[in-house]
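Visitor: Sequence first, predicted model second:
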Amino acid sequence: MAIEIEDKFDVPRDYEVPALTGVPGCAEVVDMVTHRLTALYFDTADLRLAARGITLRRRRGGEDAGWHLKLPKARGVRDEIAHPLTRSAKIVPRELADLVQAYTRGETLHPVAELETLRKVTSLRDAGGRPLLEVADDHVKGTVFGAVFGADRHVDRWREIEAELIGGDAAVLKRTGKLLRKAGAVPASSQNKLARLLGPRIPPAAIPAPDDGSAGAVVVGYLKDQVAALVAQDPYVRRAGDDAVHQMRVASRRLRSALRSFSDVVTGTSGIQDELRWIANVLGEARDLEVIRERFSRLMETLDPVLVTGPVRARLVDDLAEREHEALARVNEVMSGQRYFALLDRLDALVANPPLTPLAIKRADRTLAPVARKGWRRVVRRYEAAQAIEDAERREIAMHDVRKAAKRARYTADALRPLLGEPAAVIAKRAKDVQEVLGLYQDGVIAQQILLDEAQRAREAGEDTFTYGLLAGLERAAADRSHLEFPAVWARVTAEDT
């Protein structure tokens, strides 16, 4: 997967590309060969990919012929996933089709348009001959296939300039853009060629929440952001991307927490909350295995090699990695099913047409500020209830509920930071401190149990189990430290509350 960072400009037919020798760090400007490129673009009949700024194409010609899937990350920044050309020009490779299932949701991918481009590339290089940036001067002919839209075929022609970073920094891109604009270029009116060609045929991804200071606007705006975050992680989860499972799981939990905390503003969402809990649990197995594998791997690195006896690393790192891989396969299977697609449909409908209560039209600061304070008071009540339990085992279970309440309070306060500022930030910080120290204790307890289970398997296989005991002792010590630290943490955060 490659990161594509570029600026695009609209230019007239008679535009003259200026001299680019004034770009910082550029020692040489080289005119490259001219390419003829033909790209066939695929989407659903209702243009679900285009609505999200995603492009999926099969391109012939040039130095990067093949299939390309581009996923937007930020303005001017996209992840590009490449796949070699296949024999069929009209069937999307399964590897790429799977990555857009969060958007297609079972709908067929069709060829919707074709772009024919005459491209002249200019390369900006440093003193060592290394490329910093490429400027592509494109003369484009675009064709929309009328059969997909029940209309006549449409053809358009235009010229545009793309400046793409290759090995330079932001200053190189900024200076190049300034020179191009000075010569008459203007920032592109569309985010990519396909968007320009399809124009008004592309439906809006969702109806934006009005920024009018109402409680409804604040809550729906936050929900919309979290839905977008969840869906954006989908293709990276399918590719086992770094931290992708964690980020998608967090988005699902933030959504569920917001729907619970702001139920006086957005109502009737218990069914969606249940499904968000379900998908978080699906992701949880793979995430938990990832965390514990990385934990054991780091812990093993701290041990003197003479203390590592038997095939401990194979059991605690390699075997866990294999189990994680199997869990990710189960995640992919679930994320290719109708229940998951139905959840995404419900989330889209939620942010497009939210079931708002009369409180939604009230001022956000007055309506939502009490919600943040209520979340923290819930943590305090849970803690007091836990401490009133005499039985140690039951008290420990109750402290796990304190941790969950702290996490919910943190998510709620985070959602309200843009509105409430410092008061929400303070609550979020307190809740995070409580959540983290309790989480360290819980992680240590879980790690000890896994080590005991693995030690038993090793013992049954006739292996030396000394290292498992050593690691279990280290985990026990870490959990005990967290347990002992908690009263001081609690005293500090509650003192701040007074």
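Guide: Received it, and whenever you're ready, just let me know what you need. Only a predicted model underlies this, so the values are computations on that prediction, with no experimental measurement involved. Numbering: from 1, shown residues only.
Visitor: make it CA atoms for all contacts and neighbour counts henceforth
Guide: Will do.
Visitor: And the strands in the protein?
Guide: Taking DSSP state E, the strands of the chain run over residues 2-10, 28-43, 55-60, 66-74, 77-83, 110-125, 131-144, 154-165, 186-187.
Visitor: Just the residues contacting the fifth one, thanks.
Guide: Contacts with strand 77-83, where a contact means C-alpha atoms under 8 Å, 6 or more residues apart in numbering, come from 1-6, 66-73, 96.
Visitor: Next, the buried residues of it.
Guide: 77-82 (16 or more other C-alpha atoms under 10 Å).
Visitor: Give me the helices and strands touching the longest helix anywhere in the chain, please.
Guide: Under DSSP state H, the helix in the chain containing the largest number of residues is helix 422-460. Here helix 422-460 is seen to pack against helix 364-387, helix 392-420, helix 466-497 when contacts are counted using 3 or more C-alpha pairs under 8 Å, 6 or more residues apart in numbering; DSSP states H and E.
Visitor: Now do the shortest one and helix 422-460, the angle between them.
Guide: Per axes from the mean of the first three to the mean of the last three C-alpha atoms, to 10 degrees, the angle that helix 364-387 makes with helix 422-460 is 40 degrees.
Visitor: what distance separates helix 364-387 from the centre of its chain?
Guide: 29 Å (C-alpha atoms, centre = their mean, to the nearest Å).
Visitor: Counting by contacts, list what it packs against.
Guide: Right, helix 364-387 is packed against helix 215-238, helix 392-420, helix 422-460 by 3+ C-alpha pairs under 8 Å, 6+ apart.
Visitor: Would you mind measuring from Glu162 to Leu198?
Guide: Computed as C-alpha to C-alpha, to the nearest Å, the Glu162 to Leu198 distance reads 19 Å.
Visitor: Repeat that for Ala478.
Guide: The spacing between Ala478 and Leu198, counted by C-alpha to C-alpha, is 58 Å.
Visitor: Ala392 now?
Guide: Separation of Ala392 from Leu198 (C-alpha to C-alpha): 65 Å.
Visitor: More neighbours: which of these two?
Guide: Shown here are Ala392 and Leu198; by other C-alpha atoms under 10 Å, Leu198 has more neighbours (18 against 11).
Visitor: Just give the closest residue to the more buried one, not the sequence neighbours.
Guide: Excluding its sequence neighbours, the residue lying closest to Leu198 (C-alpha to C-alpha, 6 or more residues apart in numbering) is Val144, at 7.1 Å.
Visitor: what about versus this one:
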Amino acid sequence: MLAVVVHDHVKIATLGSSTAGVAWTEVEMRDASDAGLAGEVEQRLGEAGLRPSTTSAETELDRLLRPAAPRRRRPTGKRVKPGTAGAALVDYLAAHVDRLAAEDLRARRGEEDSVHQLRVAARRMRSALQSYRRLLDRERTDPVVDGLRELARALAPARDAEVLHARIRDGLAGLEPELLLGPVQAQVTRHYGRVESEAAAAVLSTLDGDDYARLRRDLDELLQRPPLTKRAARPARKELPAHVARAARRLSRAVTVAVDETASADDRDLAVHDARKAGKRLRYATEVARPAVGKDAKRFSKELKGFQDALGEHQDTVVAREALRDLAAQAHGEGENGFAFGVLHGRDAARAAEIEARLPGLWATAWRPRNRRWLG
């Protein structure tokens, strides 16, 4: 065999509304030193209308797979008037549909933090659709909310495994050597290597699935024909704060339970988790309003950050303690020593108690009247 000639035709189909295609011919010479043969092949290919490429096939494929530049979507139905509540909401959703598309590709490539950012984009859109549901025709948006919720759930195991592995690995690395009884680091590496591999496969299966493709089409349709109600035509500066206020009251009710010192440990863990979810929903609702409201919304988000960070850290300790119990039981079942996992469990329990003690003060600071005066 003197040479191998391969003609590739590649078609890239997005999950939106566009496709791209390219074709190229590759020639692989078996004897690179035979300049005469190479010249003859090049001449014959030129006669067939082919021209030498300035880039490799790999480079061209990488270009095709690169995220497309965010496109400015123009609604095909009734025009959305700038400055209205509906326009603010549609702009926010459009930005995160583009973010979802970009993180989709990164997740398929297995890039670091991509699954987390994919979930965040989905969560932001879901929260916006829920918090501002009175501006929308829910007959069209409720299925999208359900699809975004299911996407976040499907991606959760991969993100949880990533976070837990890093947390436990770093925790073990910080222990005194005399507390590391048995091959605990090897056990953690072995366990999460398997878990993360399975979770990564599940992520790809989700992104290749029909439900996800349908969700992406529904999101594009939502932007092309926004299902806005008459209320969405009101000025954003006047309308949006009322929706943020509703999310704020939801958080306030959740915090009342979370700071109840008479509740059991399990009940408080659940209450703090509920407050954390309500806090995220409030934060995302505020993000929608920030361009229209300005510095008041920005200050509100900033003042809430310390409280929300504490809620997030508390939830991390809850999830980590459950994982540490499982690892300790696994070590015991394999005839190894799970003492180090118990040490980390105790430290996380102490950290959770410390956070719970700080929550009332953090909440009092975040919930000062001057921070929420703009909510009406």
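Guide: Nice, I can see it. Note that this is a predicted model, so its numbers are computed, not measured.
Visitor: and the residue nearest to Leu198 of the first structure, how far is that from Ser482 of the first structure?
Guide: For Val144 of the first structure, the distance to Ser482 of the first structure - C-alpha to C-alpha - is 62 Å.
Visitor: now do Met399 of the first structure
Guide: For Met399 of the first structure, the distance to Ser482 of the first structure - C-alpha to C-alpha - is 13 Å.
Visitor: likewise Ala171 of the first structure?
Guide: From Ala171 of the first structure to Ser482 of the first structure the distance is 46 Å (C-alpha to C-alpha).
Visitor: Please say which of those two ends up with more neighbours.
Guide: Applying other C-alpha under 10 Å to Ala171 of the first structure and Ser482 shows that Ser482 carries more neighbours, namely 20 against 12.
Visitor: which residues touch the residue nearest the centre of the first structure?
Guide: Among the residues of the first structure, the one closest to the centroid is Gln233, at 3.6 Å (C-alpha atoms, centre = their mean). Going by C-alpha under 8 Å, 6+ apart, Gln233 of the first structure touches 244-245, 247-248.
Visitor: Check Leu173 of the first structure too.
Guide: 6-7, 133, 163-165.
Visitor: try 7 Å this time
Guide: Listed by C-alpha atoms under 7 Å, 6 or more residues apart in numbering, the contact set of Leu173 of the first structure reads Leu165.
Visitor: Counterpart of it over in the second structure?
Guide: Here Leu173 of the first structure stays unmatched in the second structure, going by TM-score structural alignment.
Visitor: And Leu173 of the first structure, how far from Lys70 of the first structure?
Guide: If you go by C-alpha to C-alpha, the gap between Leu173 of the first structure and Lys70 of the first structure works out to 20 Å.
Visitor: And Ala352 of the first structure, by the same measure?
Guide: Distance from Ala352 of the first structure to Lys70 of the first structure, by C-alpha to C-alpha: 25 Å.
Visitor: who has more neighbours, those two?
Guide: Lys70 (20 against 16).
Visitor: so that one makes contact with Ile54?
Guide: Yes. Lys70 of the first structure is within contact range of Ile54, at 5.7 Å (criterion: C-alpha atoms under 7 Å).
Visitor: The nearest residue to Gly439 of the first structure once chain neighbours are set aside: how many residues sit nearby?
Guide: For Gly439 of the first structure, ignoring the flanking residues on the chain, the nearest one in space by C-alpha to C-alpha, 6+ apart is Arg403 at 7.2 Å. Neighbours of Arg403 of the first structure under the rule other C-alpha under 10 Å: 23.
Visitor: try Ala13 of the second structure
Guide: 12.
Visitor: Next up, the contacts around it.
Guide: By C-alpha under 7 Å, 6+ apart, the residues touching Ala13 of the second structure are 19-20.
Visitor: for Leu56 of the first structure, same thing?
Guide: 41-42, 68-70.
Visitor: let's see it at 10 Å
Guide: Going by C-alpha atoms under 10 Å, 6 or more residues apart in numbering, Leu56 of the first structure touches 39-43, 49-50, 67-71, 80-82, 92, 96-97, 100, 109, 111, 194.
Visitor: quick revisit: okay, the helices and strands packed on helix 364-387 of the first structure in TSV with distance to Val380 of the first structure next?
Guide: Shown next, in TSV, are these (distance: least, C-alpha to C-alpha, whole Å):
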stretch	distance to Val380 of the first structure
helix 215-238	25
helix 392-420	8
helix 422-460	10
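Visitor: Trace Leu135 of the second structure over to the first structure, please.
Guide: In the first structure, Leu135 of the second structure lands on Val265 (TM-score structural alignment).
Visitor: how far away is that match from Lys193 of the first structure?
Guide: Taking C-alpha to C-alpha, one finds Val265 of the first structure at 40 Å from Lys193 of the first structure.
Visitor: which one of those two has more residues nearby?
Guide: Val265 (23 against 18).
Visitor: need the contact list for the more buried one.
Guide: Val265 of the first structure is in contact with 215-217, 219-220, 259, 354-362, 367-368, counting by C-alpha under 10 Å, 6+ apart.
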